[in-house]
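# Give the three-dimensional model of this entry:
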Amino acid sequence: MRLGFPRARWKPKLPPIGQTSQSLPKPSHAFPDALRTSLTAIKESADAFPPLKTAVGAIVTIWDVAERAKHSKSDARGIAVRTQQILDVVVDAVPDPLEIPPSMLQSIERFTLLLEETKYLMEEMVLTGRVSRIVHLNRNERVLRDIRERLDAAYGDFLAASALRVEVTQAEIVLKQRELAAQQLQTYLQVSQILQKTNTTINLTPDLLFYSRLSVFLGRP
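Alright, predicted model coming up:
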């Protein structure tokens, strides 16, 4: 059973993993309504998978915080974009909420904890006043950098997991195709044997009929 999670449709271009400081995208427009609707739909459809539902709720909150930011708005939005992209990868990497490998489940739970921590830190930093921002400028920069690096690491982990799932799925498809080909060959051989027996019977029938009539004519059993 495949999860029917709708994917977030709004996908701004994101930088490669591992770039530092200014690497995350800095969109200038507000949280798109289509993305909010899509995230809400994912959250509502994730009842069978609580960790993902919690993650979606945290991402929506992070977007809201980014939109209400009094400063570092571009950085906050960039972080929100990255969390949304990670969610898309997670949805792709989860084929069935009832059959999640333990390693994947642990990764999703760690991602959820990271989102909760990110939400808390962003609220603390970007919603504070000017004086507090100036006093804690260096600390805030370090925190933002740490958040970006950890999100990049999570993104890379889920990309690898998603790629592995695709490889496993393709291998399973190839195996099933081979099994089907073997079954078709077996069926063909069985049908061929039946046809051979049928043809032999048909060929013998005229001879049997001739000898039967000859026996009757000669008065012999």
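# rest of the way, CA atoms for contacts and neighbours
OK.
# quick one, helices of the chain?
33-45, 50-68, 73-93, 102-126, 130-135, 137-218 (DSSP state H).
# gap between the fifth one and the chain center?
Which is helix 130-135. 41 Å (Cα atoms, centre = their mean, to the nearest Å).
# packing partners for it?
Based on contacts counted as 3 or more Cα pairs under 8 Å, 6 or more residues apart in numbering; DSSP states H and E, there is no element that helix 130-135 packs against.
# one more to put side by side:
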Amino acid sequence: MSRSRSTRKISDALAAAQVTLKAIQASTDAFPPLKSVASTVIVFFQLSEKLKSNKKGCKHIAERSAQLVRDIWRQTKDFGVALPAEVEESVLQIEKLFKEITTFFEGLKRENLFQRLARQDENKSRVEEYGRLLTEAMDQFSINLQLSIHRLSVEFAEVERMRHADVLANSQMSESERMQLLTQILAKSGNVHMEKHAAIAFFF
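Next up is the predicted model:
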């Protein structure tokens, strides 16, 4: 009974993951390569059901891939279809990794009994390696996301500084008054920048 309940929970979790992936796939707000990787993970689930070797490990790869895509979607959906360059590069690298995993899964599906026995250890090692690569891919994505947020905050602060400087240059204030106000603006921009850094550090 307990095993049946556990199996049902796993099945429900997988079904929920696939629903989320299909929602990302259909979203008009999702970055196209992210929609592509969501579609690929759906294929992972489909292929893993048809495998006769390393089925458990491959299902785990599919589950981890789904979680990775959901995490990326959660952290980037506010950007819309245009992601920062650093984040876009990470997603493109993940897309490349997923294509490689798809090829591996398809190869497993085509194996006959003799090939499955002969390649058992090799295939197990490759499954473990893909697990490691997924972890690295998510770590790199997180780093690039943090870098992009930092860059965007710096660019925003600079735009604000230039805007205020332009206003001051055309104002009727005295030179000393302009310098005093500009110093206050720069100090405020610096505080905002530090607050964003603190928020990023807390988040990651």
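# related to what we said a few turns ago, CSV for the helices of the first structure, including mean neighbour count and distance to Pro27 of the first structure?
CSV is the format used below for the helices of the first structure (neighbours: other Cα atoms under 10 Å; distance: least, Cα to Cα, whole Å):
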stretch, mean neighbour count, distance to Pro27 of the first structure
helix 33-45, 17, 14
helix 50-68, 21, 11
helix 73-93, 23, 7
helix 102-126, 18, 16
helix 130-135, 12, 22
helix 137-218, 14, 16
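# Near Arg8 of the second structure, how many other residues are there?
When neighbours are defined as other Cα atoms under 10 Å, Arg8 of the second structure has 12 of them.
# What residue in the second structure is paired with Arg68 of the first structure?
If you follow Arg68 of the first structure across to the second structure using TM-score structural alignment, you land on Lys50.
# Relative to Lys55 of the second structure, how far out is the closest residue to its match other than its chain neighbours?
Distances taken as Cα to Cα, 6 or more residues apart in numbering place Lys109 nearest to Lys50 of the second structure, at 6.8 Å, with adjacent residues excluded. For Lys109 of the second structure, the distance to Lys55 of the second structure (Cα to Cα, to the nearest Å) stands at 10 Å.
# now swap in Gln75 of the second structure and tell me
Applying Cα to Cα to Gln75 of the second structure and Lys55 of the second structure gives a distance of 30 Å.
# and what of Ile200 of the second structure?
38 Å.
# same question, Lys35 of the second structure
Separation of Lys35 of the second structure from Lys55 of the second structure (Cα to Cα): 25 Å.
# and what of Val81 of the second structure?
Distance from Val81 of the second structure to Lys55 of the second structure, by Cα to Cα: 35 Å.
# cool, Ile94 of the second structure as well?
Distance of Ile94 of the second structure to Lys55 of the second structure, computed by Cα to Cα: 22 Å.
# just Glu160 of the second structure next, same as before
Distance of Glu160 of the second structure to Lys55 of the second structure, computed by Cα to Cα: 55 Å.
# try Val19 of the second structure
In terms of Cα to Cα, Val19 of the second structure sits 21 Å off from Lys55 of the second structure.
# and if you look at Glu95 of the second structure?
Where Lys55 of the second structure is concerned, Glu95 of the second structure sits at a distance of 22 Å (Cα to Cα).
# returning to what we had before: pretty sure the residue nearest to Lys50 of the second structure sits against Gln46.
No: contact criterion Cα atoms under 8 Å: Lys109 of the second structure and Gln46 do not qualify, at 11.1 Å.
# So which residue is smack in the middle of the second structure?
In the second structure, the C-alpha nearest the mean C-alpha coordinate belongs to Ile72, at 2.8 Å (Cα atoms, centre = their mean).
# Aligned to that residue, what sits in the first structure?
That one, Ile72 of the second structure, aligns with Val90 by TM-score structural alignment.
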